[in-house]
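Novice: Using only what follows, build the 3D model:
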Amino acid sequence: MVHSEHGTDGISRRLVLAAGVGLAAVAALPHSSLAQNGAAPTRPTSGDSTMSSGLFATKDGTNLFYKDWGPRDAQPIVFHHGWPLSSDDWDAQLLYFLGQGYRVVAHDRRGHGRSSQTDTGNEMDTYASDAAQLFEHLGLKGAVHIGHSTGGGEVARYVARHGGNGRVAKAVLVSAVPPVMVKSEKNPGGLPIEVFDGFRQALAANRAQFYRDVPEGPFYGFNRPGAKVSQGVIGNWWRQGMIGGAKAQYDCIKAFSETDFTEDLKAIEVPTLVAHGDDDQIVPFADSAPLSVKLLKHGTLKVYKGFPHGMLTTHADVLNPDLLAFIKG
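Specialist: The predicted model follows:
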């Protein structure tokens, strides 16, 4: 089922634009200004709510930073962030769904944000295992798991391998990397490995500049004609990226680009929404969302015309109500 929503320099810059603009082959459509209405809570949380954050130690001693806000007896909505960011990237959604009365949970993946800066375990199997241990500790049942970009891959693997016994009610993949990003004989429409080699080279050469170029250009579509650029959003992306560990983020490029989630998608039993902008310059639409929904048993594809990769920030006013409708549906 397909729906459509209408929205109104240096080496690192060249590498990002080559990956996003040259290979995505999507229309240069203007988008709306940064979302505001959908980012605010609709009502204050009730008095029996608790708001906490802290560190959880996994079996291998990695400390995961997490947020756990809202009524403990409410349905949990769990957010999985993209590379190289943190749980802070979900601020607009955390506040919105907290205001709707849900329990909202988000963690910083190992090596990212305020979690341990790991030099091992920076791959999808461990990411999913880390998440499973944390969610077991928090006692989450009947949760809705929402993943953006790399976080969408984490959701697919977590739900497929650890989501049984009533732990997961629904899943959402937003601008997500599955089924697989890199080009191969099995995936001829993917991005060449040289694109991701370029990411690694740019990160190693000047991570601080690379993490400025990505949000200034393709991530939020700020390189499109007529785009309304937000320096605050750019600075927040840079801040989140630079807090994390360079080694873990370097390793994660392989994880998000080369991991094949085909079997994970086939194994998911719960209703799953696949939401993607058709002007995504980071994870090209044609080789991701429509392929993923074909592999899902209970998948729904929702296409957002002209929306960028970072639409959870730029178009929260559109995305948040759509997510709420799916969760309630």
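Novice: Going by C-alpha atoms from here, please, whenever you check contacts or count neighbours.
Specialist: Will do.
Novice: State the helix or strand in which Phe65 lies.
Specialist: Here Phe65, judged by DSSP states H and E, is contained in strand 63-70.
Novice: which is the next helix or strand following that strand?
Specialist: Next along the chain after strand 63-70, taking DSSP H and E as the criterion, comes strand 76-80.
Novice: Remind me what that next one packs against, helices and strands.
Specialist: strand 103-107, strand 143-148, helix 150-162 (3 or more C-alpha pairs under 8 Å, 6 or more residues apart in numbering; DSSP states H and E).
Novice: Which elements pack onto the helix or strand just after that strand?
Specialist: Using DSSP H and E, the next helix or strand after strand 76-80 towards the C-terminus is helix 91-99. Applying 3+ C-alpha pairs under 8 Å, 6+ apart, we find helix 91-99 packed against strand 103-107, helix 311-314, helix 316-328.
Novice: so which of these gets nearest Lys186?
Specialist: The minimum distance between Lys186 and the helices and strands packed on helix 91-99 falls on helix 311-314, with 28.9 Å, by C-alpha to C-alpha.
Novice: In a helix, Ala275, correct?
Specialist: No - secondary structure of Ala275 (DSSP: H, G, I helix; E, B strand; the rest coil): strand, not part of a helix.
Novice: residues contacting it?
Specialist: Ala275 sits next to 172-175, 289, 301-304 when contact means C-alpha atoms under 8 Å, 6 or more residues apart in numbering.
Novice: out of those residues, which one sits closest to Gly153?
Specialist: Sorting the contacts of Ala275 by distance to Gly153 puts Leu173 at the head of the list, at 8.1 Å, by C-alpha to C-alpha.
Novice: Need the three-state assignment for that closest one.
Specialist: Three-state assignment for Leu173 (three-state DSSP): strand.
Novice: separation between it and Ser288?
Specialist: Separation of Leu173 from Ser288 (C-alpha to C-alpha, to the nearest Å): 10 Å.
Novice: if you count what's nearby, which of those two comes out ahead?
Specialist: Higher neighbour count among Leu173 and Ser288: Leu173, with 29 against 21, using other C-alpha atoms under 10 Å.
Novice: now Leu64: how far from Gly147?
Specialist: 17 Å.
Novice: Just give me the neighbour total for Asp125.
Specialist: For Asp125, the neighbour count with other C-alpha under 10 Å is 15.
Novice: one more, for comparison:
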Amino acid sequence: VVARYVAQHGGDRAAKAVLIGAVPPLMLKTADNPDGIPMDVFDDFRRQLSDNRASFFLDVPSGPFFGFNQDHVETVEAMVHNWWRQGMMGSAKAHYDCIAAFSETDFTEDLKALKVPTLIMHGDDDQIVPLDLTARKAADLVEGSVLKIYEGLPHGMCTTHSELINPDLLDFIRA
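Specialist: The predicted structure is shown next:
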């Protein structure tokens, strides 16, 4: 969303952009994106969401979102419950449609059009949005961007490791 907005509407309205664990350029496997994730994975997300929304919003943060499915990571139940609370407050239809939006939208041209300083932050243990499929490709498409990879951090790194992320964000904003 940030890439699309700044590329299409932000020209003189945005001084900088930050993409954190972002999906651009494209998550879905297509003829032009053979390394992408197959559609049946996203169809399964939609099925899980439709079958039992409450369980979906517990299972995702309990596992891959925050990296709590890793042996070396201790689950923080408060984070899981807060994620569940946020999910259950949202629209089921919007959540369902969001899966299509984040998986099927091709942001390649938006990334190429970004002309503001752009920081791309991504954890190398992101099980939701694969680093090599997204951030590394995005960095190649955004002229002059800075790619900052966080060793061992999950998709939800802003929550699990805010003490690392926030100072880097502030440094980029202040620079």
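Novice: Tell me the residues of the second structure aligned with the strand holding Phe65 of the first structure.
Specialist: Alignment note (TM-score structural alignment): strand 63-70 of the first structure is unmatched in the second structure.
Novice: Can you tell me which helices and strands that strand packs against?
Specialist: Packed against strand 63-70 of the first structure by the contact rule (3+ C-alpha pairs under 8 Å, 6+ apart) you find strand 50-57, strand 103-107.
Novice: Single out the most deeply packed of the ones you listed.
Specialist: Greatest average neighbour count among those goes to strand 103-107 (a mean of 26), per mean count of other C-alpha atoms under 10 Å.
Novice: Output the helices and strands packed on helix 91-99 of the first structure as JSON lines; include the columns distance to Phe196 of the first structure.
Specialist: Below are these laid out as JSON lines (distance: least, C-alpha to C-alpha, whole Å):
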{"stretch": "strand 103-107", "distance to Phe196 of the first structure": "25"}
{"stretch": "helix 311-314", "distance to Phe196 of the first structure": "22"}
{"stretch": "helix 316-328", "distance to Phe196 of the first structure": "28"}
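Novice: Ala208 of the first structure: which of these is closest?
Specialist: The nearest among those, by C-alpha to C-alpha, is helix 311-314 at 21.4 Å.
Novice: what's the average distance of that closest one to the second structure?
Specialist: If you overlay the two and look at helix 311-314 of the first structure, the average distance to its match in the second structure is 0.2 Å (mean C-alpha distance after the TM-score superposition for the first structure).
Novice: so where in the second structure does that helix end up aligned?
Specialist: Counting by TM-score structural alignment, helix 311-314 of the first structure lines up with residues 157-160 of the second structure.
Novice: Check stretch 228-239 of the first structure too.
Specialist: Counting by TM-score structural alignment, stretch 228-239 of the first structure corresponds to 74-85 in the second structure.
Novice: before we move on, what about stretch 273-284 of the first structure?
Specialist: Using TM-score structural alignment, stretch 273-284 of the first structure lines up with residues 119-130 of the second structure.
Novice: Span of that stretch from start to end?
Specialist: End residues of stretch 119-130 of the second structure are separated by 17 Å (C-alpha to C-alpha).
Novice: neighbours of the aligned residue in the first structure for Asp110 of the second structure, just the number please.
Specialist: Structural correspondence for Asp110 of the second structure with respect to the first structure (TM-score structural alignment): Asp264. Using other C-alpha under 10 Å, Asp264 of the first structure is surrounded by 20 other residues.
Novice: ditto for the one 5 residues further on
Specialist: Counted with other C-alpha under 10 Å, residues neighbouring Glu269 of the first structure total 19.
Novice: residues in contact with it?
Specialist: So Glu269 of the first structure contacts 296-298 (C-alpha under 8 Å, 6+ apart).
Novice: ok, now Thr105 of the second structure?
Specialist: Neighbouring residues of Thr105 of the second structure by C-alpha under 8 Å, 6+ apart: 26-27.
Novice: For the match of stretch 228-239 of the first structure, what is the distance to the chain centroid?
Specialist: Distance of stretch 74-85 of the second structure from its chain centroid, counting by C-alpha atoms, centre = their mean, to the nearest Å, is 18 Å.
Novice: Can you name the residues in contact with it?
Specialist: Here stretch 74-85 of the second structure makes contact (C-alpha under 8 Å, 6+ apart) with 54, 57-58, 61-62, 68, 159.
Novice: Give the helix, strand or coil label for the corresponding residue of the first structure for Glu143 of the second structure.
Specialist: Taking TM-score structural alignment, Glu143 of the second structure has Lys297 as its aligned residue in the first structure. Assigned by three-state DSSP, the conformation of Lys297 of the first structure is coil.
Novice: burial of Lys297 of the first structure, as a residue count?
Specialist: Residues near Lys297 of the first structure, counting by other C-alpha under 10 Å, number 15.
Novice: Lys112 of the second structure now?
Specialist: 17.
Novice: Would you check that it makes contact with Gly144?
Specialist: No - the pair Lys112 of the second structure / Gly144 is not scored as a contact, 10.7 Å apart, by C-alpha atoms under 8 Å.
Novice: Apart from its chain neighbours, what residue comes closest to Phe261 of the first structure?
Specialist: Nearest residue to Phe261 of the first structure, sequence neighbours excluded (C-alpha to C-alpha, 6 or more residues apart in numbering): Pro179, at 4.8 Å.
Novice: can you check Phe285 of the first structure too?
Specialist: In space, and not counting its chain neighbours, Phe285 of the first structure is closest to Asp278: 5.6 Å by C-alpha to C-alpha, 6+ apart.
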